[in-house]
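Student: Whatever this is, show me its structure:
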Amino acid sequence: MKFLLTILLGAALAQAKPNIVVILADDLGVGDVSCYYDKGKIKTPNLDALAAAGMRFTDGHSNASVCTPTRYGVLTGRYCWRSRLKRGVLNGYSQALIEEDRATVASVLQEAGYRTACIGKWHLGMNIAKSGGKWDYDGKIERGPTTVGFDTFLGITASLDMPPYALVKDDRFIQKPDEEFEAVKKQLDYIRGGAISSEFKHIDYLPLVAEQAEEFIVKEAGKDAPFFLYLPLPSPHKPVIPNEDFQGSSGIGQYGDYVVETDWAVGRVMAALKKAGVERNTMVVFTSDNASFAVPEAYETIQKGHRVNGDFRGQKTDVLEGGHRVPFMISWPEKIGGGQVSDQVICTTDIMATCVAAAGLSLPEGSAEDSVDFMPVLEGKHQSGALREFTIHHSGSGMFALRKGGWKLIVGKGSGGRTRMPKSAARIQLYNLKDDPGETTNLQAKHPEVVQELTALLEACRASGGGRK
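Tutor: Sure thing, here's the model as predicted:
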């Protein structure tokens, strides 16, 4: 009898832990989400509803302004510039980036009894087998998602514009790429030619990801153990390929239509949680790996008056706000009151500490060095002041910036990315974001004491093992 009660108590405690879903959009700007930018031309009802059900952060940031580094930060709670990747991104054949002995949010939750899954775009490297100097698509993949805490994985190795174009299930390709196939480059804009499986259709990939996420939720919701789903969407990153049902839905061209389809995918996830009866005790985190490109003339958005990154200066790749200021919202009806808006600075590295705390767990020693637990803010227990002492931003080319309070220091000349700035621009930039969120007036000459303070803080953090207080 005592043994039975112990089992029942253990099951009850497992069920009490929240399910956790982390949805990471790909290149989605704050101007693309209607609850963030009322002057935008795109309507995102599902994201608006998610924000209304919990807390929306108006000062949310990706830890980098390009894909791979942010994904590293999301899963490890660590700035990617501390890893071997100091600039740029990986490709579809790159070696695994996450270190073998490094804890991830998935591995911590998995060890605590969570069922864990990654569905979507990986883009963190996985060691694909080789045979005779050629890629062996029949061989076992080493150090992929299932080696860093995920029980299961279904997705692609990198972005939807990077070969190999074929599905991977756990540690095997389940579609066989043809290394000689190059026609995909002629079929789609903004895509790299390369190996592709005849079974793989780019336009079907976003619906597949949504469908698989829905199936995982419904399947796992009926079990005693809680689940963790990491859902890195492939959209609205190029190639911009909205399905027929969404074409014309935004009224501003294909890019807008693809954002609408992305919103639909989020809606399917939320509907699955409700259908499975686990909506109230599921924490859903939604954000983007970086902001959007601000040059989508080919997608008609600028001509139609839509600003993908709202009123912020810059775009993906930049250390300017328009490179890393992203939509960021967290819902958990059982714990977080709806309709809340926070101006706290939050970063994608904070996802690990927050998820681990939500599960009632502690971070392993030496892990998540740059991750801050935001549960006190979400639960209304943080009284005043900034929870984050400072935040470091990183551009595609490796340029650094540091944010503390309203001040932002950029160490370098220019944007650190694709946005061109005047040749006369200073090599040190200091902006007061409270008064000048568009980063139009460089105050470095007027406030040398602030430059000195923030420079010393940046150097100390870079030299140390981590920035979490």
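
Student: Could you use CA atoms for every contact and neighbour count after this?
Tutor: Fine.

Student: got a list of what Gln315 touches?
Tutor: If you count contacts by C-alpha atoms under 8 Å, 6 or more residues apart in numbering, Gln315 has them with Ala291, Ser292, Phe293, Ala294, Asn309, Glu321, Gly322, Gly323, His324, Arg418, Thr419.

Student: Over to Leu50?
Tutor: Per C-alpha under 8 Å, 6+ apart, neighbours of Leu50: Met329, Ile330, Ser331.

Student: one more to line up against the first:
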Amino acid sequence: MGMRKVWNGAGRALVVAGIVAGPLFAADGKLPNILIIYADDFGYGDLSCYNPKSAYETPRLDRMAAEGIRFTDSHSPSTICSPSRYGLFSGQQIYRSTGRGGGAFEGPGGPSYLKPGTLTLGDMLKEKGYRTGIFGKWHVGLTWLDENGERLGGGFENSLKIDYEKSTPLVDGPNARGFDESFVTPNCPTTDPLYVYIENGMVPVPADRRHKRDTLPNPGGKWRWDNDEGWKAPGYEFVKADLMFYDKTKEFITTHRKQHPDQPFFAVFSTQIAHAPVLPAPEFEGSTEAGPRGDFVRELDTLVGRMLDLLEQLGVDDETLVLFNADNGPETLHVVWMREDHEHDASGGWRGVKRDAWEGGHRVPFIARWPGRIPGGQVTDQMINTTDIFATLASVVGYPLPDKAAVDSFDLLPVMIGKQESGKSVRPHLLTQSFRGEFQIRKGKWKYLDHKGSGGNSYDKGELAKYALPEKEPDAPGQLYDLEKDPGETTNLYFKNEAKRKEMQALLKELKESGRSAPTGRVPLGMENIPKLK
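Tutor: Now for the predicted structure:
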């Protein structure tokens, strides 16, 4: 673990392990701008820089990776979206909020997983002087009230019972959780009603009509799948959703630079690509030879490129840290159809898909780019989690994290800037949770699943049945795999390696009972310890 490679323009490794060579000089104390691009249902194999057999190219994200650092052992904290988003914003596994797992919200579902008193990314960065904004999908739960002031539960029909005057400004929306500006949807923008926009805690146009899916395009006769007919606001946009979220992010950054040029910004561009339904904007139809989903991913790739170009146009490229990550692996039928129609594996060769505890459900891309501070051309196999973004950003801005905050977050900054000791893993272990909240734990090459089966999807029938693998230990209540020898998770060693299994079980028990998986007393590096590249 911990291998680092630096590549030259010819694609040859110049440095393996250790600190990256190159002309450095003392850092100044100016805090960087920070931009997180958070993709949805986006698999390890969905970028061509991760998947040499990809059915399409992702040139801008590939270039972003070449100009920064690409992580090949990166994981989402959960195999579905809402718990993973809680992990992003809190630096914690979902069971810290719920005591168990966490589902994805529909209708007026809530309250927020981000409970009052939880330190969020937005809170932390505001304390350090940032202006903060989020644009796109929120989906960590919201509190909605009816005419009697009673909190509504989830469910599509409850959408019509919302009293917007009593419900807004939302008590647990983004603006109450550390963001100065926000334009978001409460749930999945094109799948899970309530279909409304929330702007700075308010709902400009309430939902008053039923959405009909046959009003939308149906590319290929099937890619409109999973578009629910719940309640929506008039003028709600499905096909051009991410173009709108991009425009809102661009407006926030551009306006901020004009009005507050000496203040750093923190922005989250939270896309709905490549979540179902697959509805590429018209300008991207036919942009690849990999069908509608290939076009959809190309749309995201292009928007990432436009965002990077914007930073350059504004003159802040070198002083902006950009992170690209995803909330979980690719959707079930998306994987099946892309394999069958285009020989493209969105899971990137790993077993499993969205909802599954196997690697394909939670091993996702993670790229970091900061031209002024992160040397380009790096590829690392450091084992990391989305929750680690929190401690990493705290380390960048010099924020000493309280032990009670971001309790599952490890600092990745030393890896990014070449200060991590060669061969030493930042994380001694890794926790993830599957669809039903069941636990998986990694330690080096070993992975233990504290449950039978996938932890998510059924492989007994339907489209996934063809990908079912024979269970070699059908009586085992859990699963133990050596990922170094068996990356496909095909041979369960639960009984054959009893000592390792008991060790992993004991570690999982310890981490759950201790109330944290990250170390205490975390000390940030701060800008004064981040070498500046010439």
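
Student: circling back: can you tell me which of the contacts of Leu50 of the first structure comes closest to Asn432 of the first structure?
Tutor: Nearest to Asn432 of the first structure among these, counting by C-alpha to C-alpha, is Met329 at 24.6 Å.

Student: any idea what that closest one aligns with in the second structure?
Tutor: The equivalent of Met329 of the first structure in the second structure is Ile367 (alignment by TM-score structural alignment).

Student: Find the nearest non-adjacent residue to that match, please.
Tutor: In space, Ile367 of the second structure comes closest to Arg70 once its chain neighbours are excluded; the distance is 4.7 Å by C-alpha to C-alpha, 6 or more residues apart in numbering.

Student: so who does the one you found touch?
Tutor: With contact set as C-alpha under 8 Å, 6+ apart, Arg70 of the second structure has these partners: Pro365, Phe366, Ile367, Ala368, Gln378, Val379, Thr380.

Student: Which one (most neighbours) among the contacts of Gln315 of the first structure?
Tutor: Gly323 (37 neighbours; other C-alpha atoms under 10 Å).

Student: Distance check, the counterpart of Thr143 of the second structure in the first structure against Tyr93 of the first structure.
Tutor: In the first structure, the residue equivalent to Thr143 of the second structure is Asn127, according to TM-score structural alignment. Separation of Asn127 of the first structure from Tyr93 of the first structure (C-alpha to C-alpha, to the nearest Å) stands at 7 Å.

Student: Now do the SS call for the aligned partner of His202 of the first structure in the second structure.
Tutor: In the second structure, the residue paired with His202 of the first structure is Phe238, using TM-score structural alignment. Assigned state for Phe238 of the second structure: coil (three-state reduction, DSSP: H, G, I helix; E, B strand; the rest coil).

Student: Go ahead and confirm Ser454 of the second structure touches Ala357.
Tutor: Yes: under the contact definition of C-alpha atoms under 8 Å, Ser454 of the second structure touches Ala357, with a separation of 5.6 Å.

Student: quick one on the thing from earlier: could you identify the most distant pair in the contacts of Arg70 of the second structure?
Tutor: Taking C-alpha to C-alpha as the measure, these reach their widest spread between Pro365 and Gln378, a distance of 14.0 Å.

Student: Going along the chain, name the helices of the stretch 401-534 of the second structure.
Tutor: 413-417, 498-514 (DSSP state H, counting those that start in this stretch).

Student: Looking at the first structure, name the residue matched to Gly453 of the second structure.
Tutor: In the superposition onto the first structure, Gly453 of the second structure corresponds to Gly414 when matched by TM-score structural alignment.

Student: My guess is that match contacts Ile428. True?
Tutor: No: Gly414 of the first structure is not in contact with Ile428 according to C-alpha under 8 Å; the separation is 9.2 Å.

Student: for the contacts of Gln315 of the first structure, which one is nearest Val30 of the first structure?
Tutor: Nearest member of those to Val30 of the first structure, counting by C-alpha to C-alpha, is Asn309, at 5.2 Å.

Student: That closest one: what secondary structure?
Tutor: coil.

Student: which residues touch it?
Tutor: When contacts are counted by C-alpha under 8 Å, 6+ apart, Asn309 of the first structure is found next to Gly29, Val30, Gly31, Asp32, Ala291, Ser292, Ala294, Gln315, Gly322.

Student: mind checking what the fourth one lines up with in the second structure?
Tutor: Residue-level alignment of Asp32 of the first structure against the second structure, with TM-score structural alignment as criterion, gives Asp46.

Student: so is Ile374 of the second structure in a helix, a strand, or just coil?
Tutor: Of the three states, Ile374 of the second structure takes coil under three-state DSSP.

Student: State the number of residues packed around the residue lying closest to it once chain neighbours are set aside.
Tutor: Counting by C-alpha to C-alpha, 6+ apart, Ile374 of the second structure lies nearest to Ile417, which is 5.1 Å off, once chain neighbours are set aside. When neighbours are defined as other C-alpha under 10 Å, Ile417 of the second structure has 22 of them.
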